[in-house]
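1. next come a sequence and a model predicted from it.
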Amino acid sequence: MIGKNIRVTLGRREILHGLDFEARDGRVTAIVGPNGSGKSTLLKAMTGEIPATGDMSLNGRDIDAMQPWELASVRAVQSQSTTVAFPFTVIEVVRLGHSAGPWAAEPGIPEAALSRLGLDGYAHRYYHELSGGEQQRAQLARVLAQVWHPVQAFQPSWVFLDEPVSSLDIGHQFVVMDLLADYARQGGGVITVMHDLNLTAIYADHVVLMKDGQVLARGTPAEVLTDERLSQAYDHPLRVNRPAPSGVPYLLPQACRDAS
């Protein structure tokens, strides 16, 4: 995914100020930054949810020149919040994604997607009866079912995600992030807006740090998530990897992962 000179204007206010963006297949690209920095706006611009100017291409093709069915065959999108107006069951929601993708004729994908998100046994429950975190995982299952195979016809599939772990407990956060990292390792492309900087440091291959509608820094987590750059982005003095004062809990969730 390549974007050049991306601009978004809402009303009389310019939200994105001619920024450039690049995400490569085979890696997780995380977009981070403070509230109002333009993270979700950038994602919506790249997925066509809001009007934008600039040049944007996916797998070497101009997005504006691609038909909706062509885009649906190579990329799937999970918004920050999704409203389901009808009394659909969970499996029906996931099948909406499956039917829109290139693997609609391949049986068992919706069920497999639910299983990967820890939603075995939820297929015939009504979507509106689920908790917020369960709904979020069901929406991710819908996204995965649409672009189930990370590589197809020698080109990568892509997932665009806006805060996919925001409503999840820590265990399910790791389930989701492990799944996305595995998708990238298999050759797919993952672009995700993130608020959790610890998870970003653990899982992202490439980080885009935004502030005020512009890219403040880009690179590996070690290059971007520094004291100086984070303090500048969040307008607050921040330190990376410093133990908390005595008596204050200090969590290291990355210690849960197998270092191998």
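-> Good, I have the coordinates. Numbers count the residues shown, from 1 in each chain.

2. please count neighbours and contacts with C-alpha atoms only from this point.
-> Noted.

3. what's the neighbour count on Pro68?
-> Around Pro68 there are 10 other residues, counting by other Cα atoms under 10 Å.

4. ditto for the one 5 residues further on
-> When neighbours are counted by other Cα under 10 Å, Ser73 registers 17.

5. what's the answer for Gly171, then?
-> Neighbour number of Gly171 under other Cα under 10 Å is 10.

6. which element is it on?
-> helix 170-185 (DSSP states H and E).

7. list the buried residues of that helix.
-> Neighbour-count burial for helix 170-185, counted by 16 or more other Cα atoms under 10 Å, picks out His172, Gln173, Phe174, Val175, Val176, Met177, Leu180, Ala181, Asp182, Tyr183, Ala184.

8. and the strands in the stretch 1-150 of the chain, which stretches?
-> Listed in chain order, the strands of the stretch 1-150 of the chain (DSSP state E, counting those that start in this stretch) span 2-10, 13-22, 28-32, 53-58, 61-62, 75-78.

9. and the first one, what does it pack onto?
-> Spelled out, that is strand 2-10. strand 13-22, helix 39-47, strand 53-58 (3 or more Cα pairs under 8 Å, 6 or more residues apart in numbering; DSSP states H and E).

10. report the angle between the last one and helix 39-47.
-> Interaxial angle of strand 53-58 relative to helix 39-47 (axes from the mean of the first three to the mean of the last three Cα atoms, to 10 degrees): 70 degrees.

11. do the longest one as well
-> With the same axes, to 10 degrees defining the directions, strand 13-22 sits at 70 degrees from helix 39-47.

12. strand 13-22 packs against which elements?
-> Counting contacts by 3+ Cα pairs under 8 Å, 6+ apart, strand 13-22 packs against strand 2-10, helix 39-47, strand 214-219.

13. turn these into TSV, including mean neighbour count and distance to Glu22.
-> Output for the helices and strands packed on strand 13-22, formatted as TSV (neighbours: other Cα atoms under 10 Å; distance: least, Cα to Cα, whole Å):
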stretch	mean neighbour count	distance to Glu22
strand 2-10	18	5
helix 39-47	22	11
strand 214-219	18	10
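
14. would CSV of these with distance to Ala100 be doable?
-> Shown next, in CSV, are the helices and strands packed on strand 13-22 (distance: least, Cα to Cα, whole Å):
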stretch, distance to Ala100
strand 2-10, 24
helix 39-47, 15
strand 214-219, 33
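
15. let's bring in a second one:
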Amino acid sequence: MFNLSGKTAVVTGGGSGIGKAIAILFAKQGADVAIIELNQANAEATVSQITSMGGKATSYACDVSRQTDVQSVFEAIFTKTGNLHILVNSAGISHIGNLEKTTESDFDRIFTVNVKGVYNCLLAGVENMKKSGGGVILNLASVAGTLGIPDRFAYSMSKGAVLSMTLSVARDYINQNIRCNCISPGRVHTPFVDDFLKKNYPGQEQEMFDKLSKTQPIGRMGTPDEMAALALYLCSDEAGFVTGSDYNIDGGFVRLK
């Protein structure tokens, strides 16, 4: 089950966090993984990890917010592999602050990466999947896209947009054999969390980490590997009847609070 042999998978933001875990797991399951990443050093490190275990992966330096660059990278991937079966839109950035603490530049930065970046990759991805006879798209949304979470004004806006784009693409391309879903993680222990605690709570990192973990009914944060496991299912043939869906993976945060 969940065999991705013979499939080409593009993973944006595959150099760290959830994107990295997805890229590694997909490669373990046989996919030829193309990592699109702004931080080329991180992307190359992920590629090295994949190839060292016998997997196939290539990295492409790209700012997903630049449409011409995205189109060029997807064309290069399609020329190299001859197809595109899977697209995972994991690249994204965060922002902490309510409406009044969100500057115009903050808002533009979040929108440009988290919304326009996903749009750019969807546009290029759908174009190439149509040539391949279909495919599956997975977008990384967030519980912040459907719930009111304090001090996440711009970030919540962007993830709400990701959810809406997911549903729209799923509806518009269902007859062209393209499935599109999204997952909405709760708090996940990634390098971003560690950097945030170090910057904002020096000397209190463990105390604040425990506090944030306990905001989820299950009593802990998720792991990137757990997110990757759900991503694998949704991008596999076993999920062939699943499209237009948003999956909370949040330790009970949405339903059990």
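-> Structure received. Just so you know, these numbers come straight off a predicted model, no measurement behind them.

16. can you pull the TM-score for these?
-> The TM-score (TM-score structural alignment, normalised by the length of the second structure) is 0.35; 144 aligned residues with a Cα RMSD of 5.7 Å.

17. tell me which of the strands of the stretch 1-150 of the first structure sits most buried.
-> Across the strands of the stretch 1-150 of the first structure, the average number of neighbours (mean count of other Cα atoms under 10 Å) peaks for strand 28-32, which reaches a mean of 28.

18. hmm, back to that, out of the helices and strands packed on strand 2-10 of the first structure, nearest to Gln232 of the first structure?
-> helix 39-47 (16.3 Å; Cα to Cα).

19. now that closest one against strand 214-219, angle please.
-> 80 degrees.

20. other SSEs contacting helix 39-47 of the first structure?
-> If you count contacts as 3+ Cα pairs under 8 Å, 6+ apart, helix 39-47 of the first structure packs onto strand 2-10, strand 13-22, strand 158-162, strand 189-193.

21. Gln67 of the second structure is in contact with Asn120, isn't it?
-> Yes: counting by Cα atoms under 8 Å, Gln67 of the second structure does reach Asn120; the two are 5.5 Å apart.

22. export the buried residues of helix 170-185 of the first structure to TSV and tack on distance to Thr47 of the first structure?
-> Formatted as TSV, the buried residues of helix 170-185 of the first structure follow (distance: Cα to Cα, whole Å):
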residue	distance to Thr47 of the first structure
His172	26
Gln173	24
Phe174	26
Val175	25
Val176	21
Met177	21
Leu180	18
Ala181	21
Asp182	22
Tyr183	19
Ala184	19
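
23. please enumerate the helices of the stretch 51-200 of the second structure.
-> Counting by DSSP state H, counting those that start in this stretch, the stretch 51-200 of the second structure has helices at residues 67-81, 104-110, 117-132, 153-172, 191-200.

24. about what we covered before: columns distance to Ser99 of the first structure on top of the helices and strands packed on helix 39-47 of the first structure, output as JSON lines?
-> JSON lines is the format used below for those (distance: least, Cα to Cα, whole Å):
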{"stretch": "strand 2-10", "distance to Ser99 of the first structure": "27"}
{"stretch": "strand 13-22", "distance to Ser99 of the first structure": "29"}
{"stretch": "strand 158-162", "distance to Ser99 of the first structure": "16"}
{"stretch": "strand 189-193", "distance to Ser99 of the first structure": "21"}
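
25. between these, which one is nearest to Lys39 of the first structure?
-> strand 189-193 (6.4 Å).

26. following the closest one, which helix or strand comes up?
-> Downstream of strand 189-193 of the first structure, the first helix or strand assigned by DSSP H and E is helix 197-203.

27. buried residues, that next one. List them.
-> Buried residues in helix 197-203 of the first structure, defined by neighbour count with 16+ other Cα under 10 Å: Leu197, Asn198, Leu199, Thr200, Ala201, Tyr203.

28. between which two of the residues you listed is the distance greatest?
-> Maximum pairwise distance among the buried residues of helix 197-203 of the first structure (Cα to Cα): 9.9 Å, between Leu197 and Tyr203.

29. helices or strands next to the helix holding Gly171 of the first structure in the packing?
-> Short answer (3+ Cα pairs under 8 Å, 6+ apart): helix 170-185 of the first structure packs on strand 28-32, strand 189-193, helix 197-203.

30. then Ala233 of the first structure would be within a helix, right?
-> Yes: counting by DSSP: H, G, I helix; E, B strand; the rest coil, Ala233 of the first structure is part of a helix.

31. now do the nearest residue to it once chain neighbours are set aside against Arg229 of the first structure, distance only.
-> Of all residues beyond its chain neighbours, the one nearest Ala233 of the first structure is Lys211 (5.8 Å), with distances taken as Cα to Cα, 6 or more residues apart in numbering. Per Cα to Cα, to the nearest Å, Lys211 of the first structure is found 10 Å from Arg229 of the first structure.

32. more neighbours, the two?
-> Lys211 (21 against 17).

33. can you tell me how far the more buried one is from Ser115 of the first structure?
-> Distance of Lys211 of the first structure to Ser115 of the first structure, computed by Cα to Cα: 37 Å.

34. swap in Ala141 of the first structure?
-> Counting by Cα to Cα - Ala141 of the first structure and Ser115 of the first structure are separated by 9 Å.

35. which of those two has more neighbours?
-> Set Ala141 of the first structure next to Ser115 and count neighbours by other Cα under 10 Å: Ala141 wins out with 31 against 15.

36. my guess is that one contacts Ile109, does it?
-> No: in this structure, Ala141 of the first structure is not within contact of Ile109 by Cα under 8 Å, at 9.5 Å.

37. and the strands in the second structure, which stretches?
-> 8-12, 32-37, 56-61, 86-89, 135-140, 178-185, 246-249 (DSSP state E).

38. same for the second one, what does it pack against?
-> The helices and strands touching strand 32-37 of the second structure, judged by 3+ Cα pairs under 8 Å, 6+ apart, are strand 8-12, helix 17-28, helix 40-52, strand 56-61.
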